[in-house]
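> Structure here, sequence nowhere to be found:
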């Protein structure tokens, strides 16, 4: 329709901002490379946090937050070093292993994009650690939580900086285990235990394909080095193609890897575990949804990007499934009765956008658009989850009926929640707008350059997600900002001796419940508030990253398509505003039929589908094997006793009870000969 108007708008190319010349700081020779240091620091922090903190949350905080800060500084130094050299850097770990004909170098590789992602992961993890110190102030298991977050960070950094698929697999599996621990942190709740178990089982089921795919790639190449695998399987030139005779095997291996990534990234048909993971503490949700776990699949495919480009069946499968997930999850997000679950389904949809961007990249172009949306999502989604966790402390929960007018009652929530929702909706000039337009431009460019039917599907899904995202963001804001503006009246203190938590290392013996709105807002620690503010600032100015050499996007923007997306967003927001009028809570989703609301809350019944397609067949197979073991195999063992008695009874009737004299003489002669032989010997 836009093209039919034949508006003479020229496409717009991203300009490069002339950056100031970096100071010529020499990179010193250190015993560890930055890649080694960030992983080792996080892993050591996890171990020390459990071994040395004993029962002191103060020591646990030092052992979690101080290393997280050092990891952040080291990752930023790594970005500077790579900018200076301009080339990826390789570093070893424990040395090369040789398993027969398979070479396992176990190397780390830091490139332009991986160093950038590592810095983002380190930043979000540091903010989460600071926020968790306040949020889990009275949690008796804070030590375990902070140590698990450190280990989770180390695992994600290992995946990001891995140059070896064996290291990738180790980090991948450690993240799955850490997510199980964090989701089930509140182990006294049955719902938390069920959610943690569900996440572990669903992701492990998908990981079967992931492991098989990696094994096939390594076996064919004779090495686990990512660069060696890419060099063996594909030819990179004007186009990326599989080497002759290897197309089928490469496609099968990449399909297995795609299935594993779909499970870890909560994409169709494995999407249902992530909303249930909201049973974990909010800082854990911020970490899993923003910088680790669900984003790991995008990182792995970016590392194996030439293989995905050369494996057309795997690329089409990924494009179709993530496109359906993008639209389906956005629809489900709109109907959720809980703000945290709304954000969870939003994460499912946004991760689908990252993966979709990878499927429409033509040859000669890198995965920068997907990585940019990963960074954008990490910042604004961490901001939203932490702000919602802060709101939950003040309101007593995150269900819609608890949070109505929250930003009116607690003014300090207004800015972080507003910035987070605006960025998620893609409102200019926030970072969410920039990254989503990159994905949309990438999809359009892919369709124009022969992406085929998968490119058309991706473009349609990305375009449909624009108004849907704006709709559920508008719905959330109308709920939070309902009602008249709160009068700024300071309520008198009833307890003058009250202490307020204002530093995450202070541990007052008694902290009473805050009295009055002003006191309640100030109950958050200053450090936690500062972390939220940093994420808010990055959500506003982070879009400038595309004008720097860190992100290379050569495609031009179709200004007509950009204008159409902004118009659709405005129309969707207006429609939600109109639908919310007349509803007491200003919740536009209250207009939906109750059957639709219940179905959306239950994830459209995918739990029952899992039961029917996976659980019941597996249990039936297990019962069948148990019956065969008991009734068939054990029957032979149990039958030996009756068979021996039956045989003895039959022989009893055919032979006399007393031995024959001749037999006695023969046996006596044998005994005598044996004795004689022993004596003579």
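On my side now, so go ahead. This structure is a prediction, so every number in the text was calculated from the model and none was measured.
> C-alpha only now, for contacts and for neighbours.
Noted.
> show me what contacts the nearest residue to residue 17 once chain neighbours are set aside?
Leaving aside its chain neighbours, residue 17 sits nearest to residue 547 (5.5 Å; criterion: C-alpha to C-alpha, 6 or more residues apart in numbering). Residues near residue 547 by C-alpha atoms under 8 Å, 6 or more residues apart in numbering: 14-17.
> Can you add secondary structure, distance to residue 223 and neighbour count and give those back as JSON lines?
Putting the contacts of residue 547 into JSON lines (DSSP: H, G, I helix; E, B strand; the rest coil; distance: C-alpha to C-alpha, whole Å; neighbours: other C-alpha atoms under 10 Å) gives the following:
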{"residue": "14", "secondary structure": "coil", "distance to residue 223": "39", "neighbour count": "13"}
{"residue": "15", "secondary structure": "coil", "distance to residue 223": "41", "neighbour count": "10"}
{"residue": "16", "secondary structure": "coil", "distance to residue 223": "39", "neighbour count": "11"}
{"residue": "17", "secondary structure": "coil", "distance to residue 223": "41", "neighbour count": "12"}
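> Considering those residues, which is situated nearest to residue 345?
Comparing these against residue 345 with C-alpha to C-alpha places residue 14 closest, at 31.4 Å.
> this is the comparison structure:
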């Protein structure tokens, strides 16, 4: 990134911290594995939460939070159980099935990386359940929300711990339906219903390729076991069948992860409650594609077309989403576009992994993103309760007025921007190092494009984080308003457009703290703690990061971040709200708010052709197929009329005698028998 400067700086190799050995705790012989218990408890919490709490939300809260806590404990125990082992822990579900030549083992697998991801997923779900109990305290549909979160968690854990593509597909589809319920939780709002339907339709459209790709992989290997599928196709070598199957899987991942051309559903998903956004955007649905591709990484590496397609689309998404995030008029939508960009970083890290290396850099960014993005969404939800909304005009100076918001919001934005020593800094620099390593390993032009996109995202992310902070931390102007003269004979009218006076810090802290429960505030504090110290994870044996960090590249990235933040600060001067995006042209701001018109593209490319085809099928059914049925009645009537003209209306006497004789013979036969 600095080709004109040749500094003799050596690359920095990641060191391993001298961590103390884990205590050799006795592992009790319990019926079932932690993976089985976690998935069953999450699913049971969703079912029993509705069945046992029809009149009160209190039992639903106890069921949801209690089971989520037990699931988190089980996943932490599983993480300890697999620490230091190279072989995954396999556990069964309902037993193996056999469909002719296809074997379906239906097994779960807990490996070093999957156990880590499962622990983080269960942690975020546990924290979201605690926060939602306060946030949705007066919501009459809290029971449905908590149950949906529990089932959603079970589905994500099933995807993470699956060792079978059938289980992966089940968890994948259940997450899609639960996201529909969570996004459309406020069903009285038309915008929420539209956003939920849009998310369901867009992701279902992409899932067609995902299902077909998994079917092709399983049919070729003769089994649905993921390790067996990887072994079969890896030994067979690159082929057209593998490329087509992996292209289908990549399309499904792009849809679920909201990458081009399916990216537009995620910002609209902000119509859901903020805890749902924290769950979907942080560690679950949008990150599920990264988990699946990490499991199939050898096949992605062996499939050149699928890898190049994924690299090009996520590289474009990283830059486009970061640009759109800068211009959003709503803080939640800013975070949504930020999620699209950050998920692109995870997927980009997978496209530049040379053969033989693992997906550890992508998984680390998944974990770090789960922590700081959940922190940001929950803090924004807390702020929205205090300010009445998350639109820029509502949240201006909110961290000045409510000082308790200042620390968690600052930590979250620093981690998102990648400022050292936050966890986001460690994971992003390792993604950048992974991209550079891929270029040096000869991964082709796609790796160079990915490196450029990841490098461009560094200043862009810093820019929109700085913009958000300047808006939230803008200090109210101090103005001296002279007192009116006692003799002035005129009415004093308060100007409700005037800016408020500076609020005392103690008042702001008291108001912010009294608005939130202590448990919800503790959740925010814990997420802030992990966002600060979580980078230590990269130096532990839990991750195998055989990467060297280019110190010149690191210095250039930090310099670009500082310059971008400075440019935004300069642009914000002179703007009343300190919003640098206010200087953008109105037409551009409106276009970015609408996602650059991708809705119209969806209508032109998908909706209109589908509706036209439906109308054509309806016309063919009505005018062609039904025509035969409708024509049968007049045809029969016309035939009857023609026959009526050729026969007399009164029956012939001979015919009457014959019929009478038949009746007499029948009666005689019945009597004699």
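Good, I have the coordinates. Note that the structure is predicted; figures quoted are calculated from it, not measured.
> Can you pull the TM-score for these?
Superposed pair, TM-score by TM-score structural alignment, normalised by the length of the second structure: 0.93. Supporting alignment: 649 aligned residues with a C-alpha RMSD of 2.0 Å.
> Please determine how far the equivalent of the residue nearest to residue 17 of the first structure over in the second structure is located from residue 289 of the second structure.
In the second structure, the residue matched to residue 547 of the first structure (TM-score structural alignment) is residue 539. Separation of residue 539 of the second structure from residue 289 of the second structure (C-alpha to C-alpha, to the nearest Å) stands at 25 Å.
> And for residue 91 of the second structure?
Separation of residue 91 of the second structure from residue 289 of the second structure (C-alpha to C-alpha): 23 Å.
> Which one's more surrounded, the two?
Taking neighbours as other C-alpha atoms under 10 Å, residue 91 of the second structure and residue 289 compare with residue 289 leading, 26 against 19.
> Pull the contacting residues for the more buried one.
Contacts of residue 289 of the second structure by C-alpha under 8 Å, 6+ apart are 252-254, 256-257.
> same thing with residue 171 of the second structure?
Residues counted as contacts of residue 171 of the second structure (C-alpha under 8 Å, 6+ apart) are 154-159.
> again, only using 6 Å
With contact taken as C-alpha atoms under 6 Å, 6 or more residues apart in numbering, residue 171 of the second structure is in contact with 155, 158-159.
> Give me the subset of those residues that lies in helices.
155, 158-159 (DSSP state H).
> would you list every one of the helices in the stretch 351-500 of the first structure?
For the stretch 351-500 of the first structure, helices defined by DSSP state H, counting those that start in this stretch occupy the ranges 368-395, 400-403, 406-409, 414-425, 431-448, 452-480.
> Buried ones among the ones in helices among the contacts of residue 171 of the second structure?
Buried members of these, counted by 16 or more other C-alpha atoms under 10 Å: 155, 158-159.
> What is the nearest of these to residue 527 of the second structure?
residue 155 (22.9 Å).
> if I look at the residue nearest to the closest one when sequence neighbours are not counted, how far off is residue 604 of the second structure?
Spatially, and ignoring its direct neighbours in sequence, residue 155 of the second structure is nearest to residue 171 (4.2 Å; C-alpha to C-alpha, 6+ apart). Between residue 171 of the second structure and residue 604 of the second structure the distance is 32 Å, computed by C-alpha to C-alpha.
> my guess is residue 72 of the first structure contacts residue 122, does it?
Yes. With contact defined as C-alpha atoms under 6 Å, residue 72 of the first structure counts as touching residue 122 (4.9 Å).
> So the two - more neighbours on which side?
Counting neighbours by other C-alpha under 10 Å for residue 72 of the first structure and for residue 122 shows that residue 122 has the greater number, 28 against 22.
> Rebuild the helices of the stretch 351-500 of the first structure as JSON lines, extending it with mean neighbour count.
Shown next, in JSON lines, are the helices of the stretch 351-500 of the first structure (neighbours: other C-alpha atoms under 10 Å):
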{"stretch": "helix 368-395", "mean neighbour count": "26"}
{"stretch": "helix 400-403", "mean neighbour count": "18"}
{"stretch": "helix 406-409", "mean neighbour count": "22"}
{"stretch": "helix 414-425", "mean neighbour count": "23"}
{"stretch": "helix 431-448", "mean neighbour count": "25"}
{"stretch": "helix 452-480", "mean neighbour count": "23"}
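> Can I get the ones you listed in JSON lines including distance to residue 180 of the first structure?
Output for these, formatted as JSON lines (distance: least, C-alpha to C-alpha, whole Å):
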{"stretch": "helix 368-395", "distance to residue 180 of the first structure": "19"}
{"stretch": "helix 400-403", "distance to residue 180 of the first structure": "27"}
{"stretch": "helix 406-409", "distance to residue 180 of the first structure": "31"}
{"stretch": "helix 414-425", "distance to residue 180 of the first structure": "27"}
{"stretch": "helix 431-448", "distance to residue 180 of the first structure": "29"}
{"stretch": "helix 452-480", "distance to residue 180 of the first structure": "29"}
